[in-house]
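>>> Please find the sequence and the predicted model below.
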Amino acid sequence: MTILRMESISIEFPGVKALDHATFQIETGEVHALLGANGAGKSTLMKVLSGAYSHYTGSISFDGVGVEIRSPKDAQSAGVQIVYQEVDTALISYLSVAENIMLNETVNELGKKQLVSWSSIHEKAKAILDKMNIRISSKTLVNELTLAEKQMVLIARAVRSNCQFLILDEPTAPLSQTETNELFRIVAELKASGVGIIFISHRLPEIFQICDGITVMRNGQFVQRLRTSDVTQNEVIEKMLGKKLEDQYPGRFEVSGERILEVRGLSDKQKVHDVHFHVHAGEILGIAGLVGAGKTELCKALFGNSTNLSGDVLLKGKKLKLKAPHQAVQKGLALVPEERRKEGVLVTESVTTNLTAASLSSFTRLFGFLNVRAERKKSVEMIRSLGIKTPSELALVEHLSGGNQQKIAIGKWLIADADVYMFDEPTKGVDVGAKKDIFLLIQELAKRGKAIIYASSELAELVGVTNRVYVMYDGKMVKEVQTAETNEEELLYFSTGGN
């Protein structure tokens, strides 16, 4: 057994103290959860451990012996591997599964100017895939894989590289229940073989299902280390927030507005098949469905981001013919996408740039010059009203937590003032405190007479925040229910093909 310990870890970024004398401990053969609200410092602490950040203070040791980890190579040499939530950034899409799994060894061989035995590369990759019972061909190109399969490839690469401790950052966020069960099987096997697993997730039921222990962080500091069997989910949430848990969902209110959006027989010839639904002004309409049901594709189709569409989309009784997202914006449609870092925000730009990106014409002077003062003033107003935690309006979005990034993704559309707001998995990777803020934001939009489409696989959220729900299964709408007359069990039944 090996004990890994991080002590008094501190790190700062411009205007932000991300970690403040944080501590963490895990041993091999243990699955340990690292929990905290967005901005608590979880991912930052793990980036220190995996060598992504070098300018920290504090110490890291293995069985009491100090190690210097200042680069990813240092971490790998120490037996630490990480699988980030954004799996695409860690894989080379145009290479095969085998080439990605064996990437480090292949690069080392090429660096020594040796000839590479491609047959040996595939044999070794196949051996590790077979050992982990991952049913993917080593010759398949990575760009042909699902998100779940890409994640499995990254785990296989990590295990191949003398891994003592494996960090999984929000690993189940993009996965279906079947894929999640497969991931948990692999985690259990790694644990049995002596690997220590650090598990970061906002899905507490999963934490209590698979983890032996929990470390809670808040505001960049260590709060408490717990055994999962000795604590309840509500107690963990209260430790994360630093206060008593309040009711998560705002109360529902009656809807009496006109029909704003109507969809008749919409198909994209791939994932969306003959979809019919409507939504009223002031209504929060839920689209329920498991991962892969077609919710994301439906939202993108309505936002003008699909080809080969057939069927009719009517906004206030008038047919829309949208061939690009900018046309959807002009007509009064807004989309907060599932993949916020890839599609929802500009991570390398400032908070101000992001908040005003969808409404630049409002800040443009004669001859096309941007009124920077007005732009910054509006962004400061929005930061205050949304409770966005940022050092300033000029801070880069990439340095903010996931919950604050999501508030920015929503905030830019509040400035643009659309008629129909579509939210695709709006609480993905968001902590319980920020979730409530988002629910209140969405309800406030509905009170202002906006039509809301809330697409989610989180059935408890749909029951908690919507007025009416359509259930989507295999690209089709299979059931319509009034939220007050349904429950999670019924929604799950229809989401899995029940009729």
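Great, that's in hand. What you see is a predicted model; the values in this text were computed from it and never measured.

>>> From here on, just use CA atoms for contacts and neighbour counts.
Noted.

>>> For residue 110, list the residues it contacts.
Contacts for residue 110 (Cα atoms under 8 Å, 6 or more residues apart in numbering) come out as residue 116.

>>> Next up, a structure to set beside the first:
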Amino acid sequence: MARSQVISPQTMQAVRNSGAVAQSEYLLEVKDVRKEFPGVVALDNVELRLRRGTVHALMGENGAGKSTLMKILAGIYTPDSGIFRLRGQEIRLKNPLDALENGIAMIHQELNLMAPMTVSENIWIGREPSGRFGLIDHAEMNRRTEALFERLGIEIDPEIRVGKLSVANRQMVEIAKAVSFDSDVLIMDEPTSALTDKEVSHLFRIIRSLKADGKGIIYITHKMNELFEIADEVSVFRDGKYIATHNSVDVTRDDIIRMMVGREITQMFPKEAATIGDIVLSVRDLTLNGIFKDVSFDLRAGEVLGFAGLVGSGRSNVAETIFGVTPANAGTIELFGKQVVVSSPSVAMRHGMAFLTEDRKETGCFLLLDIQENAQMAVLQQRYVRFGFVQQEKLRKEADEMANRLRVRTPDMAEPIINLSGGNQQKVLICRWLMTNPRILILDEPTRGIDVGAKAEIHRLISQLAGQGVAIIMISSEMPEVLGMSDRVVVLHEGRVTGILDRAEADQVKIMELASR
């Protein structure tokens, strides 16, 4: 039965309790869905079936169409064609509110919280409880948030402004907000990208509780270990096409990779031996009041120096201070044997430094600009202006070559970057900094939200750059990445360096011991 309007909450509950639900094997069915964007077929007649009380993992490389389908289910995009059935009833979703009122909620890969507002205000926006005279009852709203957090085991002050939270805590607020709608279908797009192992375990406890309540969860992840721990079924998309669905117990990691990329990834961490040269960066007793203290280390040409530590350890803050985003209160920085004061990113760039930030949406991408404009942002004034004129052809050629090198999937460089998948946005940001020909490259979570094939490509690129003498600092929350790519590992705990390990002696146990001191 086709619909053109939203089902009321009363009707929705009646449908949930009706015989139609019992007769339908699937909570949600998607069939023959097609979606085109200018120059790109994002979805080519794909399908998906979700059972009640299960977790269904959706796997695929960046650009495979996963997020596009989820945005259709969340009412953000309108499909060109296709059939959608929810609880046995055919539906058509016109907008996000339509999806929510039908019982479909989504946790986006790119967080959509409003930084100036409090945690409670973000969770209940549009649904605020009212008191006398129709005014918002903030006390009641905070009470509801506290009850929700107690249910989910989240320890965050409901009255704190979201802008003051870490990325990990913002992710937990986003998760709580989605759960607050009490939806039957919950879509999670890379929900653990900013979470520590402890926080991931916490999230999985929440998911298992939701499963026990009969909810259906669509789970998008690039982390294979998560798939096998939490998913009941897995579907694979490739290049906008549906490939297959299997019970998770019936497939191996290699099976899924072959379906995802159409080839075998024989070496996830292609670390190549590079000649380690002279010290290019020397940090001594670097301090940022209240964040980190007395941080000291050296970085050599051709070295990949991994930074490990739990969320809140200060890893990203140290990187930002070295690059001049938040200048230090004390300590010294030497670049190529000379002490310098890095008072701003422009000063850092003049000394040959580049910095890929952790949060591509907030501090990386200019979402309203196209790919070309995003890629050229760091080099325009440095290398492509002559006699007051921009050398557009040279700039365009080098940007195209860099995008092809990193396999950015786009119809052309004039495509707005907001239309790209999260992983392809990340590749554009890497292009931006590689175009500066850096001597020191700081990478903060370089493969967050990147699919398994692209991860191997970026790891190979890191090795190649190190082989060319580029000194690299790589911050990562993924232990296999730190161990697989680093020549040495700097471990931080609560703003202090607790150890520096050589590649030969570093292992997961030693790093975790140092990270949790």
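Nice, I can see it. In this text, all values refer to a predicted model and were calculated from it rather than measured experimentally.

>>> Put one on top of the other, what's the TM-score?
Once superposed, chain against chain, the TM-score is 0.93 (TM-score structural alignment, normalised by the length of structure 1); 491 aligned residues with a Cα RMSD of 2.1 Å.

>>> In structure 2, which residue is most central in space?
residue 449 (4.0 Å; Cα atoms, centre = their mean).

>>> Residue 348 of structure 1 matches what in structure 2?
For residue 348 of structure 1, the aligned position in structure 2 is residue 368, judged by TM-score structural alignment.

>>> is it true that its match lies in a helix?
No. Residue 368 of structure 2 is assigned coil when assessed by DSSP: H, G, I helix; E, B strand; the rest coil, not a helix.

>>> Can you get me a residue count around residue 267 of structure 2?
By other Cα atoms under 10 Å, the residues close to residue 267 of structure 2 number 10.

>>> before we move on, what SS does the residue opposite it in structure 1 once aligned have?
Using TM-score structural alignment as the criterion, residue 267 of structure 2 maps onto residue 247 of structure 1. Following three-state DSSP, we place residue 247 of structure 1 in the coil state.

>>> Tell me who's in contact with residue 247 of structure 1.
Contact analysis of residue 247 of structure 1 by Cα under 8 Å, 6+ apart lists nothing.

>>> Identify the residue of structure 1 aligned to the residue nearest to the centre of structure 2.
Residue 449 of structure 2 maps onto residue 429 in structure 1, by TM-score structural alignment.

>>> Same question for residue 95 of structure 2.
Residue 95 of structure 2 maps onto residue 71 in structure 1, by TM-score structural alignment.

>>> what number of residues lie near that match?
Residues near residue 71 of structure 1, counting by other Cα under 10 Å: 17.

>>> Just to check, it is in contact with residue 52?
Yes. Taking contacts as Cα atoms under 8 Å, residue 71 of structure 1 lies within contact range of residue 52: 6.0 Å.

>>> hmm, back to that, who's in contact with the nearest residue to the match of residue 95 of structure 2 once chain neighbours are set aside?
Excluding its sequence neighbours, the residue lying closest to residue 71 of structure 1 (Cα to Cα, 6 or more residues apart in numbering) is residue 51, at 4.0 Å. Going by Cα under 8 Å, 6+ apart, residue 51 of structure 1 touches 69, 70, 71, 72, 73, 74, 75.

>>> Validate this expectation: residue 51 of structure 1 resides in a strand.
No. Assigned with three-state DSSP, residue 51 of structure 1 falls outside any strand and is coil.

>>> Show me what it aligns to in structure 2.
Under TM-score structural alignment, residue 51 of structure 1 pairs with residue 75 in structure 2.

>>> Check what contacts stretch 506-517 of structure 2 and list those residues.
Taking Cα under 8 Å, 6+ apart as the rule, stretch 506-517 of structure 2 contacts 308-310, 313, 479, 483, 488-489, 491-493, 498-499.

>>> Need the buried ones from the residues you listed selected in ChimeraX.
Here is the ChimeraX command that selects the buried residues among the contacts of stretch 506-517 of structure 2 (16 or more other Cα atoms under 10 Å):
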select :308,309,310,313,483,488,489,491,492,493,498
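
>>> Columns secondary structure and distance to residue 437 of structure 2 on top of the contacts of stretch 506-517 of structure 2, output as a markdown table?
Below are the contacts of stretch 506-517 of structure 2 laid out as a markdown table (DSSP: H, G, I helix; E, B strand; the rest coil; distance: Cα to Cα, whole Å):
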| residue | secondary structure | distance to residue 437 of structure 2 |
| --- | --- | --- |
| 308 | strand | 26 |
| 309 | coil | 29 |
| 310 | coil | 31 |
| 313 | coil | 30 |
| 479 | helix | 28 |
| 483 | helix | 26 |
| 488 | strand | 23 |
| 489 | strand | 24 |
| 491 | strand | 28 |
| 492 | strand | 29 |
| 493 | strand | 32 |
| 498 | strand | 32 |
| 499 | strand | 31 |
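
>>> measure residue 73 of structure 2 to residue 17 of structure 2 for me?
22 Å (Cα to Cα, to the nearest Å).

>>> The two: which is more packed in?
residue 73 (27 against 12).

>>> Report how many residues lie close to the closest residue to residue 279 of structure 2 other than its chain neighbours.
Distances taken as Cα to Cα, 6+ apart place residue 300 nearest to residue 279 of structure 2, at 4.1 Å, with adjacent residues excluded. Neighbour count of residue 300 of structure 2, defined by other Cα under 10 Å: 21.
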